[in-house]
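[1] this one's structure only:
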């Protein structure tokens, strides 16, 4: 599905990093920030926001924990869209207006992939409802074998039976949905099993070509953070 997102029209640059938990989003985010921030103003943001993450109904529906109520899948989608709008109004657009490079860990595409993996058929109204979400100037999708990704999460968090982020079949459904969106929306796919420095170099090359600014090349592969996201 193609999403006709809105150009933000601000002097800054919006860079989104997408992918399932464990693909290395946080590693790449921190590496780009370390490479770019010495010469250019930067901001970072996480999607979904804490408002979404800590909602009792979200936690009950996704993780089966807490006192909330299990809500319908379309309700999760509505809440996700509201969260996207809140994040861009409160964090993304003000930083872009200041001329900053805004690095967002996860974006709309991740939220839709999550719900598709849970079995939600995309409603016909979704593209129109998402149309006023701002389009990233650059969006990188980290993709890899579901077995490898789940193994990373299990090694990081310990085995948690029943968790969707430790389910190989769920992870593959998520990856399949995200790959389709990457193709339909011309997003740049990176290999989750690539060396961190390789993915960083690809990101910086894209930024240099598009921005015309001399972002420095990394001297060596960055060390992976302890909790790849």
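    Structure received. Quick caveat: nothing in here was measured; it's all calculated off a predicted structure.
[2] Could you use CA atoms for every contact and neighbour count after this?
    Will do.
[3] list the contacts for the most centrally placed residue in the chain?
    Geometric centre of the chain, nearest residue: residue 106, 1.6 Å, by CA atoms, centre = their mean. Each residue near residue 106 by CA atoms under 8 Å, 6 or more residues apart in numbering is listed here: 16, 17, 18, 19, 25, 46, 47, 48.
[4] Use this one as the comparison:
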């Protein structure tokens, strides 16, 4: 895949339930694009900033309510957008996000919050040029989590992940490409790179004036 630079950058979000392979895919895309000379910024949510750290610490210090989790996630995302995402896009970089606001909608929605309200709270967040949705049966996701030596957290139950999966699938966000996460890592990467190539072509065409 040839290197490229697009005015305004390219925002790629990778989503899906726990165990779907988001981090593996994000790193593989970063490595492949960077090897071709493309400037890539790879980040994740929640971030390692103060709000994201506080959210992760709550897993061991005591559960927060869904509203409290939403508040911390939105605060974290505002800082993420202002300090990293928007500046990187302004430099024309490819920004790859391992989770973004769709995870917020899916997980807090599965916890009982109004999905439309959660989406509205995230209206400030730039919409992805490409949303790669890794689709996976929760049973398989939980098996992968245990296989890598992790203990499923309070979010990671069959029922909860099933609700999250349904919300992900029902989101009507533009430029979403769903990928079967049970495929091999190389097959998933190939589909993702094909989607990125199509997205860059679409964005470039949108910026090219019509010939007269």
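    Good, I have the coordinates. Everything numeric in this text was worked out from a predicted model, so none of it was measured.
[5] Any idea what the TM-score comes out to?
    The pair, once superposed, lands on a TM-score of 0.82 when counted by TM-score structural alignment, normalised by the length of structure 2; 194 aligned residues with a CA RMSD of 2.2 Å.
[6] out of the contacts of residue 106 of structure 1, which is most surrounded?
    residue 18 (31 neighbours; other CA atoms under 10 Å).
[7] aligned partner of that one in structure 2?
    Aligned counterpart of residue 18 of structure 1 in structure 2: residue 15 (TM-score structural alignment).
[8] Excluding sequence neighbours, find me the nearest residue to that match.
    residue 133 (4.8 Å; CA to CA, 6 or more residues apart in numbering).
[9] Same question for residue 44 of structure 2.
    residue 98 (4.4 Å).
[10] After alignment, which residue of structure 1 pairs with that neighbour?
    Using TM-score structural alignment, residue 98 of structure 2 lines up with residue 105 in structure 1.
[11] My guess is that match contacts residue 21. True?
    No - using CA atoms under 8 Å, residue 105 of structure 1 is not in contact with residue 21, being 10.7 Å away.
[12] Tell me which helix or strand the residue nearest to residue 15 of structure 2 sits in.
    strand 130-135 (DSSP states H and E).
[13] so where is stretch 137-148 of structure 1 in structure 2?
    Using TM-score structural alignment, stretch 137-148 of structure 1 pairs with 129-140 in structure 2.
[14] Give the buried residues for the matching stretch.
    129, 130, 131, 132, 133, 134, 135, 136, 137, 138 (16 or more other CA atoms under 10 Å).
[15] which ones are touching the fifth one?
    In this case it means residue 133 of structure 2. For residue 133 of structure 2, counting by CA under 8 Å, 6+ apart, the contacting residues are 14, 15, 16, 168, 176, 177, 178, 179.
[16] In space, what's closest to the first one - neighbours in sequence excluded?
    Using CA to CA, 6+ apart and skipping the chain neighbours, the partner closest in space to residue 14 of structure 2 is residue 132 (4.8 Å).
[17] hang on, the earlier thing: have a look at how far, on average, the host helix or strand of the match of residue 18 of structure 1 is from structure 1.
    Residue 15 of structure 2 is part of strand 10-16, with elements assigned from DSSP H and E. Superposed on structure 1, strand 10-16 of structure 2 shows a mean distance of 0.7 Å to its aligned residues (mean CA distance after the TM-score superposition for structure 1).
[18] Residues in contact with that strand: which ones?
    Contacts for strand 10-16 of structure 2 (CA under 8 Å, 6+ apart): 22, 26, 89, 92-100, 102-103, 127-136, 165, 168, 200.
[19] Could you tell me which of those belong to helices?
    Secondary structure assignment by DSSP state H places 22, 26, 89, 102, 103, 165, 168, 200 of the contacts of strand 10-16 of structure 2 in helices.
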